[in-house]
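Undergrad: The following block contains a protein sequence and its predicted model.
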Amino acid sequence: MARLRVHRVAEELKKEIAQMIRTEVKDPRIGFSTVTRVDLANDLQHAKVFVSVFGNDEEKQATLTALQKAAGFIRGEVGRRLRLRLTPELVFKLDESGEYSEHINTVIKRLHEHDQNE
C-alpha cells in the first residue's frame, strides 16, 4: 500500500516539475528537455529526476547545471502545489535511455543488413 502512494507522488512530481521547467524556470541555458521519470525514495525525502535533453553534450551539461541551480526554487514550488509535509530533495540526472535504444536499433539494423548481404 505504501509503495502505491510513493508511485502516485512520483507521478505528480513528474507532472509538476515538467510543467514548471516548461513555463516558470526562465534560465536560457535550459534547452529542449523532457522529464522522463522520477525515482522517489520510500520515505519520500529524496527524488532523482531524470531529464532527457535534445542537443549536443555541451547543451546537455548546460541544461543539467541550470536545473541543479533551480532545484531549490522547483522544490519549494512543488511543496506548495502538492501540499507535502516533507518535500523531497531533488537531484537532476540525464536520462540517456533514448540514445541507448537508438544505438541498439542501429546495431540491429547493421546486423540485419549484414545477414541479408551474405
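TA: On my side now, so go ahead.
Undergrad: contacts, neighbours, all on C-alpha from now
TA: Noted.
Undergrad: Surely Ala10 touches Asn42?
TA: No: under the criterion of CA atoms under 8 Å, Ala10 makes no contact with Asn42, lying 10.4 Å away.
Undergrad: Show me which of these two is the more surrounded one.
TA: Ala10 (21 against 13; other CA atoms under 10 Å).
Undergrad: So Glu12 belongs to a strand, correct?
TA: No: under DSSP: H, G, I helix; E, B strand; the rest coil, Glu12 sits outside any strand and is assigned helix.
Undergrad: Tell me, how many residues neighbour it?
TA: 16.
Undergrad: same question, the one 3 residues further on
TA: Neighbourhood size, Lys15 [other CA under 10 Å]: 15.
Undergrad: What distance do you get for it to Arg29?
TA: Note on Lys15: its distance to Arg29, by CA to CA, to the nearest Å, is 21 Å.
Undergrad: same deal with Gly72?
TA: The value you get for Gly72 to Arg29, if CA to CA is used, is 17 Å.
Undergrad: The structure to be compared is supplied as follows:
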Amino acid sequence: MASVAFERVRAKIKSEAARILMTDLKDPRMGFVTVIDVDLSRDFRHATIHVSILADHEGEERRILKALDSAKGFVQREIAGRLRTRTTPLIEFQQSKGAQQSIKINSLLDQLAEERKEREAREAREAARAAGEDDEASTEPE
C-alpha cells in the first residue's frame, strides 16, 4: 500500500504536469493532450506520465508525441520547481490509448444504434404493407 506522502507527490506531479502542458508549454505542435495518470517509482527517481492524445490521424499523433518528448526537460524543470522533494523524478511520457478506444467504441455503438433504428423502421413498413395486403384480401368478394 502506498504511503500518504507517496500518493501526495504522485498526485502533485499529475496536476502540475497537466497544468504545465495546458498553460505553460507554448509549442505549436502540441494538440489536445490530457494527463491521465502518473506512475512514480518508490524512490521518487522516475515518473511515467500517461497522456491521452486527441488527434485526427496517426501522423498528427506522432507529431504531438515528438513535441512531448522535446518538452520533457522543460516539464521536468517546471515540476522540480513546484515539488518539495529531495529528488526530482526523471519523467517519461507514455501515450494511453484508452480515450481513443473509448471514442471509437462510442462511434461504433452510435452506428449500430442507427442501423438498428433503420432496420426496425424498414420492418415496420414491411409489416404495415403486409397488413394492408391482408386487409385488401379479406375485403374482396368471393
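TA: That came in fine, so what should we check first? Bear in mind that the values here come from a model prediction, so they are computed numbers and not experimental data.
Undergrad: Could you list every helix and strand that the longest helix along structure 2 packs against?
TA: Identified as the longest helix of structure 2 according to DSSP state H is helix 98-139. Counting contacts by 3 or more CA pairs under 8 Å, 6 or more residues apart in numbering; DSSP states H and E, helix 98-139 of structure 2 packs against strand 46-54.
Undergrad: now the angle between helix 98-139 and the strand it packs on, please.
TA: 30 degrees (axes from the mean of the first three to the mean of the last three CA atoms, to 10 degrees).
Undergrad: Now tell me what touches the helix or strand following strand 46-54 of structure 2 from outside.
TA: Beyond strand 46-54 of structure 2 on the C-terminal side, the first helix or strand identified by DSSP states H and E is helix 58-70. Helix 58-70 of structure 2 is contacted by residues 27, 29-31, 53-55, 92-93, 95 when judged by CA atoms under 8 Å, 6 or more residues apart in numbering.
Undergrad: And for stretch 88-105 of structure 1?
TA: Counting by CA under 8 Å, 6+ apart, 36, 44-53, 60, 64, 67-68, 71, 75 sit against stretch 88-105 of structure 1.
Undergrad: Generate a ChimeraX selection restricted to the buried entries among those residues.
TA: In ChimeraX syntax, the buried subset of these is picked out as below (16 or more other CA atoms under 10 Å):
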select :36,44,46,47,48,49,50,51,52,53,60,64,67,68,71,75
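Undergrad: Just give the number of residues close to His57 of structure 2.
TA: 8.
Undergrad: Pull up the gap between it and Gln94 of structure 2, please.
TA: Distance from His57 of structure 2 to Gln94 of structure 2, by CA to CA: 18 Å.
Undergrad: before we move on, what about His46 of structure 2?
TA: 13 Å.
Undergrad: same check, this time on Gly81 of structure 2
TA: 22 Å.
Undergrad: Who has more neighbours out of those two?
TA: Per other CA under 10 Å, whichever of Gly81 of structure 2 and Gln94 has more neighbours is Gln94, with 17 against 11.
Undergrad: ok but the more buried one is inside a strand, no?
TA: Yes: under three-state DSSP, Gln94 of structure 2 sits within a strand.
Undergrad: Report the contact partners of the closest residue to Leu94 of structure 1 other than its chain neighbours.
TA: In space, and not counting its chain neighbours, Leu94 of structure 1 is closest to Val51: 5.1 Å by CA to CA, 6 or more residues apart in numbering. Counting by CA under 8 Å, 6+ apart, Val51 of structure 1 touches 33-37, 92-95.
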